[in-house]
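**Student:** Dropping a prediction and its sequence here:
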Amino acid sequence: MKHSVILDYNHCRGCTTCIKNCPTEAIRVRSGKAKILNVRCIDCGKCIRVCPHRAIKSISDDLSKLEDFEYRVALPDPVLYGQFQHLDDIDIVLNGLLAIGFQKVFETARAAEMLSDYARHSISSGEERVLPQISSACPAIVRLIGIRFPKLIPNVAPTIAPVELAAILARREAVKETGLPPEKIGVFAIVPCSAQVTAAHSPVGLQEPVLDGAFAIRDIYLRLLGPMKDLKEVRPLSSAGIMGVGWAYCGGESAARLGEPYLAVDGIENCIQMLEEIEDGRLPEADFIELAACTQGCVGGCLTVENPYGARMRIKNLMKGLPVSRNRFDYRGGDRELVKSDREIQYVPAFLLDQDRAAALEKMIRVEELQRTLPGLDCGSCGAPSCHALAEDVVQGRATVEDCIFKVRERMQYMAGTGDADEYLPAPFRQRKREIRAGGRRGEGGP
């Protein structure tokens, strides 16, 4: 799988900030540069936000890709609407998209309303499901479950993401309207995060991609500013209501299910904590769990422009003039299977020590033994996020024990005899002297 999160080695200084913040321990620092373990990366974008040197970034499709198609359809995420200050009409944004090279706009919020209606119908009809059901809307969370919480895979809702349903329906409409073959119609999502860029090319719940590409909101935002100001006519293009636009922030999807007991959790660390509790059997008193990897939901994506709290406020203001819902799912049209995933979520054994069970048990014992000899400070100076991760890397041949600065100190003390190796450690890790140097100066700087 090709990830959208990449490293720029020219900017990386090996500061270890990223390794301490990665929720799946997918990053190591070796030879002064960070390295991503691709099998563990879920493209959540946490490392992008915390990197002080901007060495980690997300690569979305280039806008020049539009030229490969005769007819181009834009699928704007409702998060886009919250990026513009003093915006009072969604149609201004949608008309701006037509002005920058798209021939058609199909709102992702429209597909979100259909999925909400489908969910309400499934609940009322008593359709069998594993509770609590976990939302499948956030691809980073779905990949996280596939890597760290395989027991919860049956709990994930068996429906595709709104942007995927929007792509399928938009292409159908475009074929009918233009008479062009599907391959000459380019359907592009305008997304707020790196996980959705990756999912556009490697979908979690579909056998084949339904999108031709994904553009970052921050890139489209810059292109839209001029054309939106120069619009001479604003045609009514908006086709979604409060329920669809509300999916832009955490809790919007849950609220659109109307009355079902739910929990809405944002932030990758909070989501992990909730998944751990569900896995341990401490089930919350809710039938539906909405998990969003980003702060405040999709409005907090790493490819957005505005502060997530401000963007959420603007979206709520725009929703005041909208109807509750404008779209219903067509149960009679034979599209019942359209919203369902055609591929089961795959368990990715990213943390498996060995394919052979006996060998894996042996390695696990060695990891535990080695970890007991390490200081347990999880300082990150070795280039691994924790002492356990370093022990695992050593056993797997990705590192050596000497990568630990405390092990180096022990070796130096042994070789030097009476020498003092503490001076080679960073100040916070030096051992406190039992006595202040000759003459003692206890009154200066504390006891």
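**Tutor:** Looks like it came in fine.

**Student:** going forward, measure contacts between C-alpha atoms and count neighbours the same way
**Tutor:** Fine.

**Student:** Which stretches in this structure count as strands?
**Tutor:** 5-7, 27-30, 33-36, 56-58, 71-76, 104-105, 133-134, 185-191, 213-216, 262-266, 288-292 (DSSP state E).

**Student:** Relative to Arg409, which of these is closest?
**Tutor:** Nearest to Arg409 among the strands of the chain is strand 27-30; the distance by CA to CA comes to 19.4 Å.

**Student:** Which neighbouring elements make contact with the closest one?
**Tutor:** If contacts are counted by 3 or more CA pairs under 8 Å, 6 or more residues apart in numbering; DSSP states H and E, strand 27-30 sits against helix 17-21, strand 33-36.

**Student:** Compare these and report which one is nearest to Tyr309.
**Tutor:** helix 17-21 (21.8 Å).

**Student:** For the closest one, enumerate the helices and strands it packs against.
**Tutor:** strand 27-30, helix 46-50.

**Student:** mind putting these in CSV, mean neighbour count and distance to Arg218 included?
**Tutor:** CSV is the format used below for the helices and strands packed on helix 17-21 (neighbours: other CA atoms under 10 Å; distance: least, CA to CA, whole Å):
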stretch, mean neighbour count, distance to Arg218
strand 27-30, 22, 26
helix 46-50, 19, 14
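
**Student:** Turn these into JSON lines, columns for distance to Gln371.
**Tutor:** Output for these, formatted as JSON lines (distance: least, CA to CA, whole Å):
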{"stretch": "strand 27-30", "distance to Gln371": "17"}
{"stretch": "helix 46-50", "distance to Gln371": "26"}
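
**Student:** now the strands of the chain in TSV, with distance to Asp393?
**Tutor:** As requested, the strands of the chain are exported to TSV (distance: least, CA to CA, whole Å):
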stretch	distance to Asp393
strand 5-7	21
strand 27-30	10
strand 33-36	13
strand 56-58	22
strand 71-76	42
strand 104-105	48
strand 133-134	33
strand 185-191	35
strand 213-216	35
strand 262-266	31
strand 288-292	30
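
**Student:** So which of those is nearest Ala391?
**Tutor:** When those are ranked by proximity to Ala391 (CA to CA), strand 27-30 comes first, at 13.0 Å.

**Student:** to the chain's geometric centre, what's the distance from that closest one?
**Tutor:** Distance of strand 27-30 from its chain centroid, counting by CA atoms, centre = their mean, to the nearest Å, is 20 Å.

**Student:** Could you do stretch 319-335 as well?
**Tutor:** 27 Å.

**Student:** now what about it, what contacts it?
**Tutor:** Outside stretch 319-335, the residues within contact range by CA atoms under 8 Å, 6 or more residues apart in numbering are 110-111, 113-115, 117-118, 239-246, 336.

**Student:** In addition, the following structure is provided for comparison:
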Amino acid sequence: MERKTIHSVTLDTDKCRGCVSCMRRCPTEAIRVRNKKAKVLYDRCIGCGECVRVCPHHAKIPAFDSFDMIHKYKYKVAIVAPSFYGQFKSQYDINLILNGLLAVGFDDVEEVAKAAELVSEATREWMKNTQDIKHPIINTACPTIVELILVRFHGLIDNLLPLQTPADVAIKLAYKKAKEKGYKDEEIGIFFISPCPAKVLALKNGIGIKSPLVTGVLSMAEVYYKVVTALSQIKEVKPLNKAGFLGVAWASSGGEALGVNKEKYLEASGIENVIAVLKEIENGKLENLDFVELNACTGGCVGGVLTVENPFVAKAKIREFGKKIPCIGSTNTIKNAGLTYKDFDWEVVPTINDVFKLDENRIKAMQKLEQIESIYAKLPHFDCGVCGAPSCKAFAEDVVIEGFSIDDCTRMDERTTE
């Protein structure tokens, strides 16, 4: 699989002041500060958006497509993530929100929540019939979690649930529907409304997908502001909502686990909490669990950096919306969708992204490791970031691999002596 052809975050160098806030926060040490400007090491970036969240100068820019892009296509479909509903007042109706998307220019909508109910069914079937499952199974709906495991937790790849995400399934259903209506490929525009930059990268590059069908990925915040101003102009509300609460609940942490219907499960959100859980799994401490649901953003997708509402408020709104709809959509089964369980399998298996490998040659790698340990032993171990690396260990690696000078550490004279 070709990786990282698209970046999920870019830098506005004019706004960047080299304050190291983003560098300190990055969970994969994918950021350095060089010449007073942040630099992203994109081969390490997992698209979590933490740098966007913590930058006090708004220098980190999450990637997404312009809304105006939809007007290039004759048949425009909005792929609506359930977290979108949580941005609106809970007094509204999901049907009204979906009609709002038609009012701002889309010709049709496809609910990711509906596809989520199908993926829940496929997951239950997979866990029931698959032999020798490596416990616990880790969800793959959050692309940052998949990327994090591919970059940092290689031993957990076999724990990943090898099924396509609800967003991917919804996109395929929308494409199938458009073709059945007689539209040509060049006339079809399929646009996912995203709560985070990680899904921009995942849907365009494809995780477990050979040929992504998405046309563009839009900012949830941008679409929200367009829709919320159009709601008062809607006179006829069409019944567009097909999903039940089981699918809508995927918007917040714990929703996916709810659909799996397993008693022995764990759910965690927030990148630091996720890493702590992955370390527990790596150490073999959670093998008694059947399913682990992890979301990089606090609260789940409602906490994405492209949303507008506080994640905890949005989660409460999602719960209120759930009271107005059935537990599950009456026709939302894999059979009724014209699909089979095999249609949900990964088309390609994601591969390890071994960015921390010191050298392809094992002997040279060992030599570099010895050099790194030697340099690290000389450093003050303050992890202050003044050198432009997130930690003294990372700086030692930069000296050996990138050719930086140990003299770039300005606090060597402060090193504590034994």
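**Tutor:** Perfect, I can see it now. Worth saying up front: this structure is predicted, and the values here are computed from it rather than measured.

**Student:** Got a TM-score for the pair?
**Tutor:** The TM-score (TM-score structural alignment, normalised by the length of the second structure) is 0.95; 410 aligned residues with a CA RMSD of 1.6 Å.

**Student:** out of the strands of the first structure, which comes closest to Ile153 of the first structure?
**Tutor:** strand 133-134 (9.1 Å).

**Student:** Serialize the helices and strands packed on strand 27-30 of the first structure to a markdown table and add fields for distance to Cys47 of the first structure.
**Tutor:** As requested, those are exported to a markdown table (distance: least, CA to CA, whole Å):
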| stretch | distance to Cys47 of the first structure |
| --- | --- |
| helix 17-21 | 5 |
| strand 33-36 | 10 |
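
**Student:** Can you check which of the ones you listed gets nearest to Val79 of the first structure?
**Tutor:** Per CA to CA, nearest to Val79 of the first structure of those: helix 17-21, 25.0 Å.

**Student:** Break down the stretch 251-400 of the first structure into its helices, ranges please.
**Tutor:** In the stretch 251-400 of the first structure, the helices defined using DSSP state H, counting those that start in this stretch lie at 252-255, 268-279, 308-319, 357-373, 387-395.

**Student:** Can you lay out those as a markdown table showing mean neighbour count?
**Tutor:** Below are those laid out as a markdown table (neighbours: other CA atoms under 10 Å):
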| stretch | mean neighbour count |
| --- | --- |
| helix 252-255 | 20 |
| helix 268-279 | 17 |
| helix 308-319 | 19 |
| helix 357-373 | 14 |
| helix 387-395 | 21 |
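
**Student:** Export those helices as TSV, with columns for distance to Gly300 of the first structure.
**Tutor:** Below are the helices of the stretch 251-400 of the first structure laid out as TSV (distance: least, CA to CA, whole Å):
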stretch	distance to Gly300 of the first structure
helix 252-255	14
helix 268-279	11
helix 308-319	5
helix 357-373	37
helix 387-395	29
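
**Student:** Nearest to Met228 of the first structure, out of those helices?
**Tutor:** With CA to CA as the criterion, Met228 of the first structure lies closest to helix 308-319 of these, at 16.6 Å.

**Student:** thinking again about what came up before, just the buried ones among the contacts of stretch 319-335 of the first structure, please.
**Tutor:** 110-111, 113-115, 117-118, 239-246 (16 or more other CA atoms under 10 Å).

**Student:** Name the nearest residue to Glu186 of the second structure, sequence neighbours excluded.
**Tutor:** Nearest residue to Glu186 of the second structure, sequence neighbours excluded (CA to CA, 6 or more residues apart in numbering): Tyr73, at 7.5 Å.

**Student:** Quick one: map the one you found onto the first structure.
**Tutor:** In the first structure, the residue matched to Tyr73 of the second structure (TM-score structural alignment) is Phe69.

**Student:** any idea how far the aligned partner of Glu309 of the second structure in the first structure lies from Tyr249 of the first structure?
**Tutor:** Following TM-score structural alignment, the counterpart assigned to Glu309 of the second structure within the first structure is Glu306. From Glu306 of the first structure across to Tyr249 of the first structure, the span is 13 Å (CA to CA, to the nearest Å).

**Student:** ok, the two, which is more surrounded?
**Tutor:** Using other CA atoms under 10 Å as the criterion, Glu306 of the first structure and Tyr249 rank with Tyr249 on top: 27 against 19.

**Student:** Touching, that one and Ala293? I think so.
**Tutor:** No - applying CA atoms under 8 Å as the test, Tyr249 of the first structure and Ala293 come out as separate, 11.3 Å apart.

**Student:** Just give the number of residues close to Ala264 of the first structure.
**Tutor:** 21.

**Student:** dump the residue contacts of it.
**Tutor:** Per CA under 8 Å, 6+ apart, neighbours of Ala264 of the first structure: 250-251, 254, 289-292.

**Student:** same deal with Asn353 of the second structure?
**Tutor:** Applying CA under 8 Å, 6+ apart to Asn353 of the second structure gives the contacts 150-151.

**Student:** Check Arg124 of the second structure too.
**Tutor:** Contacts of Arg124 of the second structure by CA under 8 Å, 6+ apart are 260-261.

**Student:** That one maps to what in the first structure?
**Tutor:** Looking across to the first structure (by TM-score structural alignment), Arg124 of the second structure lines up with Arg120.

**Student:** again with Asp345 of the second structure
**Tutor:** Residue correspondence to the first structure (TM-score structural alignment): Asp345 of the second structure is matched to Lys340.

**Student:** before we move on, what about Arg319 of the second structure?
**Tutor:** Using TM-score structural alignment, Arg319 of the second structure pairs with Lys316 in the first structure.

**Student:** how close does that match get to Cys44 of the first structure?
**Tutor:** From Lys316 of the first structure to Cys44 of the first structure the distance is 25 Å (CA to CA).

**Student:** Confirm for me that Pro150 of the first structure is in contact with Glu344.
**Tutor:** No - if you go by CA under 8 Å, Pro150 of the first structure and Glu344 don't touch, sitting 11.8 Å apart.

**Student:** Have a look at these two and say which one is more surrounded.
**Tutor:** Each of Pro150 of the first structure and Glu344 has its neighbours counted (other CA under 10 Å); Pro150 has more, 18 against 14.
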